[in-house]
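In: Make a model of this:
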Amino acid sequence: MAFFASVSVTLLVLTATFFLIPTAFAYGLKAVLCSVGWSLRNKTNARRELILSQVRAEEEQHQSKHSASLASASASSPEDDDWEKVDSTVPGVAGNGKPLGEDWEGIIGFFHPFCPLSHKTRSNAGGGGERVLWAAVKATQERWPKAVCAIYTGDHEVTKAAMLERVETRFNIKLHAPTVVLLYLSTRKYILSSMYPHFTLLGQSLGSLIVAFDAFNLLVPDIYIDTMGYAFTIALSKFLFPSVPTGAYVHYPTISTDMLSSLDDSTGIKGLNSGAGAGWKGVAKKKYWHIFASIYGWVGSKVDVVMTNSSWTSAHINSLWGPSRKRLEHKNATVVFPPTAVSELHSSIDVSSSSESTREPSIVYIAQFRPEKNHSLILRAFARFVNETRNNNNNNDKITASGSTPKLILIGSVRHSSPDETHIYHLRLLAHELHIRDQTTFLCDASWPTILSHLRTSSIGTNAMWSEHFGIGVVEYQAAGLISVVHDSGGPREDIVIDLGDGATGFRASTEEEFAAAFEAALALPEQERVAMRLRARKSALRFTEEEFARKWIEEVAKLVSQCRKK
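Out: Prediction:
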């Protein structure tokens, strides 16, 4: 009897140890991290005060220049009764000179290690993440004019003045300079994919913790927002600074259920990892991805407010993060469509029956020259379309009533000294092998006027990426009046090329044959129907304006400001 009692006690102790030690370790680790966070906050307090004093000094200087310019304008036009004008470019100032937002004076830290801006490109050819960042800063300034927007960036070679000038040049977004602060990271290399040839997802995620710690060594913000998809940095922020509200704008999940399902795909159409789950290496990769997805799901529980760029992204984020966010106040992700240059394209390009004569039977594809954009599918589909057109004179007359030969124009940015250069070389070879070299044009790092010209004169805009998370380029096609022929997946299928009740706004396809057929159908539309579809698409694009983005962004960030006030 004593033996069994002893065994029972032993089992009880072992069971208690099994459960209590991890719990005790977790509490101990949490206490250590909070202590580190307290140390970081104290360490950066001096820099915080210096930043705030510099902001106040710049603000006073700005207001002094503004007052001087008003006085000068008044002196030069004394007869003008409306002499007391307010500069509309000053953020947060209404027509009556009063602030639009509340007087919240905290610091919002935007984690965006890569802010490269080229003077050349202003469209999706250079990526849409930067436009989201700067439009978010602009909206924040308008709502909370006394708040400081601190950008954690690794672009040491760019000064604040140069950065803001490029933002205005590229995106036509004019920011209020005094309340923008750039904090330069020295550890950005740890999130480069080239650092991790194997276990890239895990490597970059762990590397982001190093970069985030570097950021917090520079400044501990009052609100922390990740705008590039480094969710692990938010978990670190929560452990170091539990009282700091956190937000995330997710362009695409680090891992998604689509990625997991692609490993077992035998069709070859589900992205770069299609069918990669075969064999022992595939089984190992599948196990690794599932484990990472579980960790990623837990990380989602540390984000107070989640914004996503599309319904597709939102569905995946809610699927992966949802189970761990049930107890949070704002448990569901909110779709905040990224801002697109819809207004500029509307004012620059005419869409009407009279403008139809200026459009050629050209197909334009604006996307970075990267493998996942699947340019090869468009090349093969275009070759099939051209060959079928050549072999059928009646269809040729129907498709190209103007007598012009269909052309394919591929426009995109190329990351120099990278695999992109090899990739575009192989695409050129493919065009040659398909006998469409003379009808295919490659434009690398094209200027915005050049892009605008092709949007004005082309008939079709295409996109072939499987599960494109949103598709800013497709919105630009619609705003420019092009007929879209896009991959039947992701954001283009769920949010953009949809029927809003008054008819189709484009075509969707998945295979080479379907894309070729869609090209033919789009170019064969009677003129009246073709113009009607262009106008429907242009109207549909109004859902993705900068104004609509700003409205929804402010609604979500207001939740974080409210949490910040309560602490």
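
In: C-alpha from now on. contacts and neighbour counts both.
Out: OK.

In: Against Val55, how distant is the most centrally placed residue in the chain?
Out: Ranked by distance to the mean C-alpha position of the chain (C-alpha atoms, centre = their mean), the top residue is Gly129 at 3.7 Å. Look at Gly129 and Val55: by C-alpha to C-alpha, to the nearest Å, they are 26 Å apart.

In: Please apply the same query to Phe19.
Out: With the distance defined as C-alpha to C-alpha, Phe19 ends up 51 Å from Val55.

In: These two: which has the busier surroundings?
Out: Neighbour totals were compared for Phe19 and Val55, and Val55 leads with 20 against 11 (other C-alpha atoms under 10 Å).

In: Give the other helices and strands that the strand or helix carrying Leu50 contacts.
Out: Assignment of secondary structure by DSSP states H and E places Leu50 within helix 2-76. Identification of packing neighbours for helix 2-76 by 3 or more C-alpha pairs under 8 Å, 6 or more residues apart in numbering; DSSP states H and E yields helix 200-218, helix 231-240.

In: Show me the strands in the stretch 151-300 of the chain, by range?
Out: 180-184, 223-226, 246-250 (DSSP state E, counting those that start in this stretch).

In: Compare these and give me the one nearest Ile366.
Out: Evaluated over the strands of the stretch 151-300 of the chain, closeness to Ile366 peaks at strand 246-250, with 22.1 Å, by C-alpha to C-alpha.

In: Now distance to Ile460 and mean neighbour count too, for the helices and strands packed on helix 2-76, in JSON lines please.
Out: Formatted as JSON lines, those follow (distance: least, C-alpha to C-alpha, whole Å; neighbours: other C-alpha atoms under 10 Å):
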{"stretch": "helix 200-218", "distance to Ile460": "36", "mean neighbour count": "20"}
{"stretch": "helix 231-240", "distance to Ile460": "37", "mean neighbour count": "24"}
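
In: Those helices into CSV, with extra columns for distance to Val486?
Out: Putting these into CSV (distance: least, C-alpha to C-alpha, whole Å) gives the following:
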stretch, distance to Val486
helix 200-218, 28
helix 231-240, 30
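
In: run this one through as well so I can compare:
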Amino acid sequence: MDRVYAWTAEHPLAVAVLQYGTFFIVCLVLAVTLATMAWLQVVRDMRIKNRNDVLQRVNVSERTSGPRTIVGFLHPFANAFGGGERVLYEAIASHQRLDPAVFCVVYTGQLDPLPDGATKDEIIAKAKERFGITLDPAKLEFLPLKYCNMTGDKYWSRFTLLGQTLGTIWMAQDAMSRLIPDVFIDTTGHAFVLPIVKRVAKDVRVGSYVHYPTVSTDMLARVQQRRAGHTNSDAVAKSALLSTAKLYYYRLFALAYGWALRHADVLAVNGSWTRAHIEQIMRHRPFRSDRKDSEIPPIHVVYPPCDTTSFAVFPLQGRKQSDIVSLAQFRPEKEHSTQLKIIKALLDAHPELRSGENAPRLVMIGSVRGREDAVRVARLRGQAEELGIDKHVVFEVDATFERLVQLVGRSSIGLSTMVDEHFGINVVEFMAAGLITLSHASAGPLLDIAVPVDGKPTGFHAKDVNEYAETLYKLITLNTGESLDIRQRARQRAIETFGVPSFVQSWRSGLWDVLRGHDSKKD
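Out: Coordinates of the predicted model:
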């Protein structure tokens, strides 16, 4: 104690800073708590008014036409029109067809007057054009949100997960300020929205459709093993200190992520790989044994809806076996560059394929979300020229749905190169169109989609460029009879397992019945 008294006598300024700093922190925490309580009260007081305002926009009055169940879908980038948006709009369309008393609201940031925004009518028209989904504007409304850009990975150059979480929290507060629904469904995997919605209104039933885990055990392993990748830069992978720091950062985030997910009444996931990771994250607690099942919300596999009908109209015979197609947004994780290297490796190993009837032709179909994607396409074109394969590669950027179906329907082989593709709608569409698929030997395509039927293949998988090239050569030179058998099995599996009817059934029994308080087992 004498040493402590001596230190305080010698450093009175440091002691004062500690004392006043502690007082400042206490005051800050108290101010934030009081502000949050005040905000919650205001939001709750405005609940009925906001509800009536939203319904009046489409001329709906609950006094005259009866009560509505408002289902709010959180989807910050509803104008992107990728696989996640297909899930969103098929789910809404199913409610419009089957639930007369349900009114759907989409919380999103891509509305006018944003540069990449669109009006309600434009979004509905795009859903029809891109997906063939018809939406009733009288049963649907879009609510504009702030802070959506803060939830994107491009907004944060450092501490991306933490930054996205802060953006998600701000976005969730904005959403609840605009409307408290009866049922809330997050369709993009923003888990930290769930506890906020539950805090605002405990009577709101909350669900989430998870396309992929924000943080997974694979990501933790990649950092721990110091392997470079999309989520682990070369600089971090090469540094033991940075890798250790990032590993602890990821572990802490995983704990918080699991805590947030446990606020859902029910979770839906797009496949076995995602389910396994989500369960692992929610069960994880470092200082105690695994959590009991009762502490974890039910998790149901709900495969994304795939338009198998549009693709299944094409004949299985009469295709040129060296016609290859890939279908994916031009994003870095889709590994388009790897596809070019595969064609290069194929031609190097089999130079006779550079010309003649069996010369491969790769059509790369994909959409461009903005300037970065456009630059990426330009680089891919340049890479094809550098590799000397530009005559074997065709780029189809932002193709219409009709054009997309036409290109896929006349091809023979479907190529997918994304590693740990959480599901893989493109692989399903290839199978429905009668293509023989060649995808990465991981996650959705390996575990759920192109799996053997009665011990016979419905598709093929590879792990690296050389294995891809070798398998591609086998598929190009496959005999007609065996090729036809594989195409038939693949199409049948795609239609029966991944079509829209299967999605609607799984959505309702796995997610909707729980959220509306209905036990499907009693039926």
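
In: returning to what we had before: what's the spacing between the residue nearest to the centre of structure 1 and Asn172 of structure 1?
Out: In this structure, Gly129 of structure 1 and Asn172 of structure 1 are separated by 15 Å, where distance is defined by C-alpha to C-alpha.

In: which ones are touching the aligned partner of Arg489 of structure 2 in structure 1?
Out: Using TM-score structural alignment, the equivalent of Arg489 of structure 2 in structure 1 is Arg536. Contacts here follow C-alpha atoms under 8 Å, 6 or more residues apart in numbering; on that basis Arg536 of structure 1 touches Asp502, Gly503, Ala504, Thr505.

In: Now do the SS call for the third one.
Out: Following DSSP: H, G, I helix; E, B strand; the rest coil, Ala504 of structure 1 is assigned to coil.

In: The counterpart of it in structure 2 and Gln488 of structure 2, how far apart?
Out: Across the two structures, Ala504 of structure 1 finds its equivalent in Pro457 of structure 2, going by TM-score structural alignment. Note on Pro457 of structure 2: its distance to Gln488 of structure 2, by C-alpha to C-alpha, is 11 Å.

In: okay, now whatever residue of structure 2 lines up with Ala136 of structure 1: neighbour count?
Out: Mapped onto structure 2 by TM-score structural alignment, Ala136 of structure 1 lines up with Ala91. The criterion is other C-alpha under 10 Å. On that basis, Ala91 of structure 2 has 22 neighbouring residues.

In: quick one: the helices in the stretch 251-400 of structure 2?
Out: 272-283, 308-311, 336-349, 371-387 (DSSP state H, counting those that start in this stretch).

In: For the third one, which outside residues touch it?
Out: Read it as helix 336-349 of structure 2. For helix 336-349 of structure 2, contacts defined as C-alpha under 8 Å, 6+ apart pick out 330, 353-354, 360, 380, 383-384, 387-389, 415, 417, 465-466, 468-470, 472-473.

In: Could you rerun that using 6 Å?
Out: For helix 336-349 of structure 2, the external contacting residues (C-alpha atoms under 6 Å, 6 or more residues apart in numbering) are Val465, Ala469.

In: Tell me how far the counterpart of His277 of structure 2 in structure 1 lies from Val305 of structure 1.
Out: Matched to structure 1 by TM-score structural alignment, His277 of structure 2 sits across from His316. Going from His316 of structure 1 to Val305 of structure 1 by C-alpha to C-alpha gives 16 Å.

In: Who has more neighbours out of those two?
Out: Higher neighbour count among His316 of structure 1 and Val305: Val305, with 24 against 19, using other C-alpha under 10 Å.

In: The more buried one pairs with which position in structure 2?
Out: Val305 of structure 1 maps onto Val266 of structure 2 when the alignment is built from TM-score structural alignment.

In: Could you tell me where stretch 244-257 of structure 1 falls in structure 2?
Out: The counterpart of stretch 244-257 of structure 1 in structure 2, counting by TM-score structural alignment, spans residues 204-217.

In: So Met364 of structure 2 versus Asn270 of structure 2, what's the distance?
Out: Met364 of structure 2 is 25 Å from Asn270 of structure 2, by C-alpha to C-alpha.

In: cool, Asp519 of structure 2 as well?
Out: Here Asp519 of structure 2 is placed at a distance of 22 Å from Asn270 of structure 2 (C-alpha to C-alpha).

In: now do Gln383 of structure 2
Out: In this structure, Gln383 of structure 2 and Asn270 of structure 2 are 34 Å apart, going by C-alpha to C-alpha.

In: Show me which of these two is the more surrounded one.
Out: Higher neighbour count among Gln383 of structure 2 and Asn270: Asn270, with 23 against 16, using other C-alpha under 10 Å.

In: How about that one: what's its closest non-neighbour residue?
Out: For Asn270 of structure 2, the nearest residue in space outside its immediate sequence neighbours is Tyr303; the separation is 4.8 Å by C-alpha to C-alpha, 6 or more residues apart in numbering.

In: what's the counterpart of that neighbour in structure 1?
Out: Alignment of Tyr303 of structure 2 against structure 1 is given by TM-score structural alignment, with Phe337 as its counterpart.

In: And its match, how far from Leu455 of structure 1?
Out: When distances are taken as C-alpha to C-alpha, Phe337 of structure 1 and Leu455 of structure 1 turn out to be 22 Å apart.

In: same thing with Phe25 of structure 1?
Out: Plainly put, Phe25 of structure 1 is 59 Å away from Leu455 of structure 1 if you go by C-alpha to C-alpha.

In: Is the match of Tyr303 of structure 2 in contact with Asn309, as I believe?
Out: Yes: taking C-alpha atoms under 6 Å as the contact criterion, Phe337 of structure 1 and Asn309 are neighbours in contact, 4.8 Å apart.

In: give the contact list for the residue mapped onto Leu202 of structure 1 from structure 2.
Out: Superposed on structure 2 with TM-score structural alignment, Leu202 of structure 1 falls opposite Leu162. Contact criterion C-alpha under 6 Å, 6+ apart gives no residues in contact with Leu162 of structure 2.

In: gap between Leu162 of structure 2 and Val428 of structure 2?
Out: 34 Å.

In: Adding mean neighbour count, write the strands of the stretch 151-300 of structure 1 out as a markdown table.
Out: Listed next are the strands of the stretch 151-300 of structure 1 as a markdown table, based on neighbours: other C-alpha atoms under 10 Å:
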| stretch | mean neighbour count |
| --- | --- |
| strand 180-184 | 19 |
| strand 223-226 | 24 |
| strand 246-250 | 26 |
